[in-house]
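Chemist: would you be able to build a 3D model of this:
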Amino acid sequence: MSKAIAASIVPFFDRLCGLASASQDGRMLDAGGLQRSLELDLARLFNTRNGLTVEEFLSCEPSVLHYGLPDSLSLSPQSQVDLDIWASVLQRCVEMFEPRLSHVRIEVKADRTRPDAARATLAAAVMLGRQLCRVSFDVALNSQAVQVEAAA
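Modeler: Now for the predicted structure:
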């Protein structure tokens, strides 16, 4: 009887960039390597700006031309309405450009230590071989950059 392998193929972009360090053979990722790969891809995605307004991004047809986040300078981390909009933007961005993640839930809150920033929690499921695994990431948002870290 064959044994199911709990691994995922290293994404092509990671192989091109030489980021297969989490993989012993350079072709398959274990759970930690997959989480690191997702973390890097989410950081790339969230730190790319697409030139759309928030309204345009939320209503546009999916296209590679819209990769990344829209201009968010109009959003205030002190406004609950704007935090809800941030959650919708992040949700749509992940749905459009990170196909490995499913059952995505995003919650955005004001950062209590920085009045100009917000913090998001991204929880999702990802396939590791034939097994559905849970992953979560902490996302620090401000007007200049986004930092993504795997949640403990």
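Chemist: only C-alpha atoms from now on, for both contacts and neighbour counts.
Modeler: Noted.
Chemist: host element of the residue nearest the centre of the chain?
Modeler: Centroid-nearest residue in the chain: residue 42, 3.3 Å away (criterion: C-alpha atoms, centre = their mean). Per DSSP states H and E, residue 42 falls inside helix 31-46.
Chemist: skip the chain neighbours and tell me the closest residue to the residue nearest to the centre of the chain.
Modeler: Leaving out its chain neighbours, the residue that sits closest to residue 42 by C-alpha to C-alpha, 6 or more residues apart in numbering is residue 148, at 7.0 Å.
Chemist: show me what contacts the one you found?
Modeler: 39, 40, 42, 43, 137, 138, 139, 140 (C-alpha atoms under 8 Å, 6 or more residues apart in numbering).
Chemist: for comparison, sequence B:
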Amino acid sequence: MAAKEQQGENTPSLLDRLIDNEPRNRDVRQEPAKSLRQLKAGLRRDLEWLLNARRPPVDLPEGAGELERSVFYYGLPDVSSLSLNSVTDQRLLVRVIETAVAAFEPRLTGVRVSLQPVNRNTQTMRFQIEGMFRIDPAPERVTFDTTLELISGEYEVEGERSAG
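Modeler: Now for the predicted structure:
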């Protein structure tokens, strides 16, 4: 593992390592630029899955804080009861997203979510999810444009754009 880190290679997510899109191809070496694109695409996909997963609507028992970072608590709480026209509820949603990404996406550090005004015509809410993508040889700041479809409650995370 230390040898890989010194060479500047990045390990794909567990899911990406389990998926084999080219089972007949025995070559495991990837081009660095292609590999970086694939790592970012995997991060985008995993963020979208995280935001679209719903955790159970239960309060955790006292002293069971480890459950907050477990598969049991993966995802976001149901926000359908929030009034997303309310500034207070909008801020709560931003905090919930930041907390979930920080807890369940270890490849991103310094996560910050910013909200754009609600578009009443399209019934969508737009966010930007920013953070430092922990990759070798140097971390890279990334920003993902994210849309919440208010009617369906579905999030769409769009491709990364460089933030800096």
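Chemist: just give the TM-score of the two.
Modeler: Once superposed, the chains reach a TM-score of 0.79 (TM-score structural alignment, normalised by the length of the first structure), with 144 aligned residues with a C-alpha RMSD of 2.9 Å.
Chemist: and whatever residue of the second structure lines up with the residue nearest to the centre of the first structure, how far from residue 36 of the second structure?
Modeler: Aligned counterpart of residue 42 of the first structure in the second structure: residue 47 (TM-score structural alignment). Residue 47 of the second structure sits 16 Å away from residue 36 of the second structure, going by C-alpha to C-alpha, to the nearest Å.
Chemist: with residue 154 of the second structure instead?
Modeler: Residue 154 of the second structure is 27 Å from residue 36 of the second structure, by C-alpha to C-alpha.
Chemist: please enumerate the strands of the first structure.
Modeler: 8-9, 28-29, 101-110, 118-128, 131-141, 146-150 (DSSP state E).
Chemist: closest to residue 19 of the first structure out of those?
Modeler: With C-alpha to C-alpha, the closest approach to residue 19 of the first structure among the strands of the first structure belongs to strand 28-29: 11.0 Å.
Chemist: before we move on, back to that, will you turn the strands of the first structure into TSV that also has distance to residue 63 of the first structure?
Modeler: Converted to TSV, the strands of the first structure look like this (distance: least, C-alpha to C-alpha, whole Å):
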stretch	distance to residue 63 of the first structure
strand 8-9	25
strand 28-29	28
strand 101-110	18
strand 118-128	22
strand 131-141	24
strand 146-150	22
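Chemist: just name the most buried of those strands.
Modeler: Highest mean neighbour count among those (mean count of other C-alpha atoms under 10 Å): strand 28-29, with a mean of 22.
Chemist: can you give me the buried ones in stretch 66-76 of the first structure?
Modeler: If you call a residue buried by 16 or more other C-alpha atoms under 10 Å, then stretch 66-76 of the first structure has these buried ones: 66, 67, 68, 69, 70, 71, 72, 75, 76.
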